[in-house]
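J.: Sequence and predicted structure are below.
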Amino acid sequence: MYSFTKRLMDIILSLIAVIMFSPILVIIALLIKFDSKGPIVFKQKRPGINKKLFTIYKFRTMKIETPNVSTEKLGDPSRYITKLGLFLRKSSLDELPQLFNIMFGHMSIVGPRPALYNQDDLIELRDKHGINELKPGLTGYAQVMGRDNITDIEKVRYEEFYKKNMSLWLDIKIIWWTFKSVVKSEGVRVN
């Protein structure tokens, strides 16, 4: 019953969010076009449920000549992030296109954040603990417990806690905690 309710909640909430945020989506798209050369939406292959690759959508926050690696491997990422991109990342508005990933069934609102395809250590750790069996999420327990300020081992511990305690109530709490942290603009993601 939980998985049916979770999928139904994903569809309804993401559809409502797309409708509600559609003016913001259009404004961001226009601002990206004026800010820098390149596509509006950044697309990248990520391992999803059972490590099956899917295309994740984000608003582009980096210049088109940026190497395709996680931000922490860029050395000084500020030279690659666009002016608008810094704001979009800090506010998490760059994640809004993932609402379409949720509607298409590639992602859920709550689940482990999808790893980059080249984050081998994290993917291997997730394999050992069965985390890759879960649908990736727009937000997750590890996100609200430390985002990118925690190690991969800590992330997987939080994700394992989520896997063992998955419930509609826990999902609602994670969504609420995420909302609070986005409003406070806490931290900048690296992937």
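T.: Cool, got the structure. Residues are numbered from 1 along each chain as shown.
J.: CA only for contacts and neighbour counts going forward, please
T.: Fine.
J.: Three-state assignment for residue 37, please.
T.: Three-state call for residue 37 (DSSP: H, G, I helix; E, B strand; the rest coil): coil.
J.: number of nearby residues for it?
T.: 12 (other Cα atoms under 10 Å).
J.: got a list of what the residue nearest in space to the middle of the chain touches?
T.: In the chain, the residue lying closest to the centroid (Cα atoms, centre = their mean) is residue 138, at 4.3 Å. With contacts defined as Cα atoms under 8 Å, 6 or more residues apart in numbering, residue 138 is in contact with 95, 98-99, 107-111, 113.
J.: hold the first one in mind and look at this next one:
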Amino acid sequence: MRPRTVRARIATPDVDVPPRIDGGLLAASGRQLLAKRVLDVSLALPALVLLSPVLLAAACAIKLTSAGPVFYPQERIGRHGKPFRMFKLRSMRLDAESERSAYLHLNESTGPLFKIRRDPRVTPVGRILRSWSIDELPQLLNVIHGEMSLVGPRPPLPEECEHYGPLERQRLLVKPGITCIWQVSGRSDVPFAEQVRMDLEYIAGWDLRSDIRILLRTVPAVLGRRGAY
């Protein structure tokens, strides 16, 4: 199935049950999946080593400026709806989750997402970490463990999945990733419906070259910091 075909079918609003993707990553051979896994590990391991000074500096900054742990393990939903603990550097104050309901009226995202450009719960250090995506670096451990891939749809929160329909649930058919096509195309500035469309096009048209292209676009996207909040 070609990505342009998926785009046409996804863009049809009056379809009750969207067609299931049966090509691309879902039809990948064992050899292709092994190649994707080799790419993940061969890049994640050296990246973790090379970026360890950045992680150490960030950890010290978090510890010295706010109370609480350095790491924030968060439950996310992975392949086939299986929950797992995703690792992040803590960028919010400790009581952030309990305060969420107080800021729902400030939500700037569409669909089931919750994002505030200037979220008052984010610490000063956390704002810097988010701006440069440093808070996401511990997810390299999730990649090495096999829970995530370098490239794939971002893993949703459990409460987000509660609002998923048949179309959105197709994102859960593959292993989630650290980066994805909409992450390098605007990140949080991309509306939820467009995120879904982009993810499904990625899945339907996947080959190893698409992962490499997205990875090559990730570095300038991070440096550009568009939609990073």
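T.: Everything's here; your move. Remember, predicted model here, so these are calculated numbers, not experimental data.
J.: thinking again about what came up before, tell me the residues of structure 2 aligned with the helix or strand the residue nearest to the centre of structure 1 falls within.
T.: Secondary structure assigned from DSSP states H and E places residue 138 of structure 1 in strand 137-139. Counting by TM-score structural alignment, strand 137-139 of structure 1 falls onto residues 177-179 of structure 2.
J.: Same question for stretch 29-38 of structure 1.
T.: Stretch 29-38 of structure 1 maps onto residues 59-68 of structure 2, going by TM-score structural alignment.
J.: what sits up against that stretch?
T.: 69-70, 89-91, 93-94, 123, 125-126.
J.: Pull out the buried residues from these.
T.: 70, 89-91, 93-94, 123, 125-126 (16 or more other Cα atoms under 10 Å).
J.: Same list (these) but as a markdown table, adding distance to residue 41 of structure 2 and secondary structure.
T.: Output for these, formatted as a markdown table (distance: Cα to Cα, whole Å; DSSP: H, G, I helix; E, B strand; the rest coil):
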| residue | distance to residue 41 of structure 2 | secondary structure |
| --- | --- | --- |
| 70 | 25 | coil |
| 89 | 21 | strand |
| 90 | 24 | coil |
| 91 | 26 | coil |
| 93 | 32 | coil |
| 94 | 32 | coil |
| 123 | 32 | coil |
| 125 | 29 | helix |
| 126 | 27 | helix |
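J.: Can you tell me which of those lies closest to residue 34 of structure 2?
T.: Checking those against residue 34 of structure 2 by Cα to Cα gives residue 89 as the nearest, at 29.3 Å.
J.: quick one: contacts for the counterpart of that closest one in structure 1?
T.: Matched to structure 1 by TM-score structural alignment, residue 89 of structure 2 sits across from residue 59. Under the criterion of Cα under 8 Å, 6+ apart, the neighbours of residue 59 of structure 1 are 29, 40-42, 93-97.
J.: For the longest helix belonging to structure 2, list every residue counted as buried.
T.: Assignment by DSSP state H gives helix 30-50 as the longest helix of structure 2. For helix 30-50 of structure 2, burial by neighbour count (16+ other Cα under 10 Å) applies to 33, 36-37, 39-41, 44, 48.
J.: again, but for stretch 160-169 of structure 2
T.: In stretch 160-169 of structure 2, counting by 16+ other Cα under 10 Å, buried: 161, 167-168.
J.: so of these, which ones are in helices?
T.: Short answer: the buried residues of stretch 160-169 of structure 2 in helices (DSSP H) are 161, 167-168.
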